[in-house]
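Trainee: Sequence first, then the predicted structure:
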Amino acid sequence: MDIRLPYVSKTTIRLLSTDQVAALYRAMLPEYRALVLVGAGSGLRQGEAFGLARDRVDFVEGMITVDQQVVVIKSRPMLGTPKSPASVREVPMPAFVAAALKEHIALYDPPDVVFRTALRHNLIRRDYFNANIWKPAVKAAGLMSDTTFHDLRHTFASTALASGVPISEVSRWLGHESITTTVDLYGHLVPEASSRAREALDKAFGSALSVP
């Protein structure tokens, strides 16, 4: 007997404008502010950003190494391995992200993990951050109340694709196990793919086939 599987709706992709990212950055408490730019400028997942260590930030080469994340085990935040083997990666660090991280490190001098809670200097729990830090900043920035940290990751991917970065590179930087995941999520954001394909094929075959 044939069994029809239920339809699974695609992930909703919410993209933030540069002005919205800037507003959110300014609305955040100072000790967490650089997290916004790490998400929007390098595409790290929330747990990966929470687990970013100082020695994984290469200011000379302009790269961030992602090889750990904060996970919660029995209500305690701990450092753990990334989501999958593909999540262990290096991602480019734009100048504005580097500047924000340099300022953060200069102000707070973290010995290891870059971002910690303000009072007790613990690893950051996602539920605490989202309720007490993120949501108030989202409201103050005038964004939709259901805006999430993951929307910064979507914004990173869409900005890179709109600038002509190959989707294979974006997929690698996002740490997706398969490029299929990236195409399913962001393929529609690749600019003018059909027109560029027509131009390339016409250039290759047009003269040989005497097509005007």
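Mentor: Received, thanks. The shown structure was predicted, so the numbers you read here are calculated from the model rather than taken from an experiment.
Trainee: all contacts plus neighbour counts: C-alpha atoms, from now on.
Mentor: Will do.
Trainee: how close does the most centrally placed residue in the chain get to residue 7?
Mentor: In the chain, the residue lying closest to the centroid (Cα atoms, centre = their mean) is residue 43, at 1.8 Å. Relative to residue 7, residue 43 is positioned 28 Å away (Cα to Cα, to the nearest Å).
Trainee: So which residues of the chain form strands?
Mentor: For the chain, the strands defined by DSSP state E cover 57-58, 63-66, 69-73, 76-80, 89-92.
Trainee: which strands and helices sit next to the first one?
Mentor: Spelled out, that is strand 57-58. strand 63-66 (3 or more Cα pairs under 8 Å, 6 or more residues apart in numbering; DSSP states H and E).
Trainee: now do the third one
Mentor: Helices and strands in packing contact with strand 69-73 are listed as helix 46-50, strand 76-80; criterion 3+ Cα pairs under 8 Å, 6+ apart.
Trainee: will you turn the strands of the chain into JSON lines that also has distance to residue 123?
Mentor: Converted to JSON lines, the strands of the chain look like this (distance: least, Cα to Cα, whole Å):
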{"stretch": "strand 57-58", "distance to residue 123": "18"}
{"stretch": "strand 63-66", "distance to residue 123": "16"}
{"stretch": "strand 69-73", "distance to residue 123": "7"}
{"stretch": "strand 76-80", "distance to residue 123": "6"}
{"stretch": "strand 89-92", "distance to residue 123": "22"}
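Trainee: try this one next to it:
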Amino acid sequence: MASIKQRGNGKWRARYRDESGKEHARHFSTKREGQRWLDEQTAKIITGTYVDPRAGAVTLSAFYAEWAPRQVWEPLTEVAMNVALRGCTFADIELRKVRRSHVESWIKGMHSRGLAASTIRTRANNVRAVLRAAVRDKLIGADPSEGVTLPRARKVEQSMRIPTPEELRSLLSTSEPWFAPFVALCAFGGLRLGEAAALQIGDVDFLRRQIHVRRQVQRQPGGLVRISPPKYGSERTIVAPDALLELLSLHVRDLGVYGEAGWLFVGEHGNPPHQNTIHYWWKKTAAAAAVEGVRLHDLRHFYASGLIAAGCDVVTVQRALGHARPTTTLNTYGHLWPDAEDRTRAAAAGLMEAVFADSADRLRTVAP
């Protein structure tokens, strides 16, 4: 129901009732302006895009406090979401009053403080998820962060640091006896830090030459650890080289395993080590090996680059690394695969090798 009438003061009063029967009214200088407003509100009701102007009176932080407990998140996701909302400069502004300028100022502030582009993008996307939830709940009509420019991250091929075989050899030779197998698992099995830390003796199948990735270690407040499935559901089976299995068998023979679960590596209180412990030993090892600029995660890049150089296809590399989708593998390592020119040149070279048995035949056949 909608109507428009002129009042005694000459103003035009337009009013309508929304889907819940609540009445809304506004005053206009002309009948045309009032009718245009009524037409807009009626169209929104008909198309299902109508939002009660008073619904967005709740602040972003208050909406998040009510919305977040309903979400199914991994612990680290929840931590990241909380960090993003705590640092959001417009968290205490009513949703209906949040403007694109608020979002832009927040992004600019993070950039001015020197935060990495990837960190800014993650925090912006986390806050954007909350704003989009408010749109779906019809608290606001549109997401004010839509289209806001985020800082560009460096190209993967420019930012990726793949250690050389010589650097890896130096790292392994200077590692503590218990830490060398950990480094090897990351470099020759592609395991993430938390996955390697969570390995149990039962995960290593020496007979079938396989390593099963079934869990990961996550650090909890107070230095405690939490055991959970690998990120993004990336449980997988690694086809292990014999030399890696031999290194693990020597580790078990010389140092044993820990606890009833049979952890291969141990940290505080008999638990597997968390990331702070591993990072300490990694920095100590890298310094002793005089290897600079290499992170432990770069060993995973070393593994991936080796698979690609050996001719493994995208799906094979995806499964070995535990990526959720092949596109993730391509986005990360696509620059390492040979391009069309490389493949064409190699194919043509193969054809020539098949036709000309040796260099003498080649020269004799093609010489003028």
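Mentor: That came through, no problem. Remember, it's a predicted structure, so these values are computed and weren't measured experimentally.
Trainee: coming back round to it: residue in the second structure matching the residue nearest to the centre of the first structure?
Mentor: Residue pairing (TM-score structural alignment): residue 43 of the first structure is matched to residue 190 of the second structure.
Trainee: And that match, how far from residue 244 of the second structure?
Mentor: Plainly put, residue 190 of the second structure is 12 Å away from residue 244 of the second structure if you go by Cα to Cα.
Trainee: Next: residue 347 of the second structure.
Mentor: Separation of residue 347 of the second structure from residue 244 of the second structure (Cα to Cα): 34 Å.
Trainee: same thing with residue 158 of the second structure?
Mentor: Residue 158 of the second structure is 30 Å from residue 244 of the second structure, where distance means Cα to Cα.
Trainee: Check residue 120 of the second structure too.
Mentor: Remark: distance between residue 120 of the second structure and residue 244 of the second structure (Cα to Cα) = 38 Å.
Trainee: do the same with residue 224 of the second structure
Mentor: Taken as Cα to Cα, the span from residue 224 of the second structure to residue 244 of the second structure is 29 Å.
Trainee: Same question for residue 165 of the second structure.
Mentor: For residue 165 of the second structure, the distance to residue 244 of the second structure equals 15 Å [Cα to Cα].
Trainee: These two: which has the busier surroundings?
Mentor: residue 244 (16 against 10; other Cα atoms under 10 Å).
Trainee: Verify the stated contact: that one with residue 188.
Mentor: Yes. Contact status for residue 244 of the second structure versus residue 188: in contact at 7.2 Å, counting by Cα atoms under 8 Å.
Trainee: before we move on, the earlier item: switch the strands of the first structure over to TSV; also include distance to residue 135 of the first structure and mean neighbour count.
Mentor: Converted to TSV, the strands of the first structure look like this (distance: least, Cα to Cα, whole Å; neighbours: other Cα atoms under 10 Å):
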stretch	distance to residue 135 of the first structure	mean neighbour count
strand 57-58	27	17
strand 63-66	26	20
strand 69-73	20	19
strand 76-80	20	16
strand 89-92	27	18
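Trainee: Can you say which of those strands is nearest to residue 142 of the first structure?
Mentor: strand 69-73 (28.3 Å; Cα to Cα).
Trainee: For the equivalent of residue 81 of the first structure over in the second structure, which non-adjacent residue is closest in space?
Mentor: By TM-score structural alignment, residue 81 of the first structure lines up with residue 229 in the second structure. Nearest in space to residue 229 of the second structure, with sequence neighbours left out and distances taken as Cα to Cα, 6 or more residues apart in numbering, is residue 215 at 4.3 Å.
Trainee: Contacts only, for the aligned partner of that neighbour in the first structure.
Mentor: With TM-score structural alignment as the criterion, residue 215 of the second structure lines up with residue 68 in the first structure. The neighbours of residue 68 of the first structure, taking Cα atoms under 8 Å, 6 or more residues apart in numbering as the test, are 48, 51, 52, 79, 80, 81, 82, 88.
Trainee: In this structure the fifth one contacts residue 66, no?
Mentor: Read it as residue 80 of the first structure. No. Between residue 80 of the first structure and residue 66 there is no contact under Cα under 8 Å: 11.5 Å.
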